[in-house]
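J.: Sequence below, structure please.
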Amino acid sequence: MPQAYVDQDECIGCESCVQICAEAFQMNAEGKAEVTPDSTGAEECIQEAMDTCPVECIHWQD
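T.: Have a look, this model is predicted:
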């Protein structure tokens, strides 16, 4: 399964990814989104969060 990551420099902390796919994303102490350790989010859920992100800061790792 591919792994997602959040570009912390681009994230604006809107929390849309957390609202859409809480099993894969969380907010960190700086108010930025990050992928949860041992993420259990389904690819479809993660992709929906990516598609919804207003600054397109969530990406699939190669």
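J.: hey, let's count contacts and neighbours off CA atoms from now on
T.: Will do.
J.: so where do the helices sit in the chain?
T.: Secondary structure of the chain (DSSP state H): helices located at 16-20, 43-52.
J.: Now distance to Gly31 and mean neighbour count too, for those helices, in JSON lines please.
T.: As requested, those are arranged in JSON lines below (distance: least, Cα to Cα, whole Å; neighbours: other Cα atoms under 10 Å):
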{"stretch": "helix 16-20", "distance to Gly31": "12", "mean neighbour count": "18"}
{"stretch": "helix 43-52", "distance to Gly31": "17", "mean neighbour count": "17"}
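J.: One more, please, to line up against the first structure:
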Amino acid sequence: MKVPVVDNSTCVDCEGCIEVCPEIFFRNNAGMIQVKDLDSYPEECVDEAIKYCPSDCITWEDE
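T.: All right, here's what the predicted structure looks like:
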């Protein structure tokens, strides 16, 4: 299964991914963008977040 991953070391905290895919991305208690633990991730939505990420910090990884 493909899983979206956020590299918080390069994330600029624009929250664009949260705006595009609030069902997948959220800001955790530490204030960092995180991916929700889901059984599957809608590729179209994640690809849209990847497309609009200004720091290119969102990628797909095989689990």
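J.: Work out the TM-score between the chains.
T.: TM-score for the superposed chains, counting by TM-score structural alignment, normalised by the length of the first structure: 0.85, backed by 62 aligned residues with a Cα RMSD of 1.6 Å.
J.: that older thread, please tabulate the helices of the first structure in TSV, including the columns distance to Lys32 of the first structure.
T.: Compiled in TSV, the helices of the first structure are given as follows (distance: least, Cα to Cα, whole Å):
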stretch	distance to Lys32 of the first structure
helix 16-20	10
helix 43-52	14
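J.: Figure out which of the ones you listed is closest to His59 of the first structure.
T.: Ranking the helices of the first structure by proximity to His59 of the first structure (Cα to Cα) places helix 43-52 first, at 7.1 Å.
J.: Give me the mean deviation of the closest one from the second structure.
T.: Its aligned residues in the second structure lie a mean 0.4 Å from helix 43-52 of the first structure after superposition (mean Cα distance after the TM-score superposition for the first structure).
J.: tell me what that helix is packed against?
T.: helix 16-20, strand 58-60 (3 or more Cα pairs under 8 Å, 6 or more residues apart in numbering; DSSP states H and E).
J.: Enumerate every residue touching Phe25 of the second structure.
T.: Listed by Cα atoms under 8 Å, 6 or more residues apart in numbering, the contact set of Phe25 of the second structure reads Cys17, Ile18, Ile33, Gln34, Val35, Lys36.
J.: Among those, which one sits closest to Cys11 of the second structure?
T.: Ile33 (8.0 Å).
J.: how near is the nearest residue to the closest one once chain neighbours are set aside to Asp62 of the second structure?
T.: The shortest distance from Ile33 of the second structure to any non-neighbouring residue, by Cα to Cα, 6 or more residues apart in numbering, is to Arg27 (4.5 Å). Using Cα to Cα, to the nearest Å, Arg27 of the second structure is found at 23 Å from Asp62 of the second structure.
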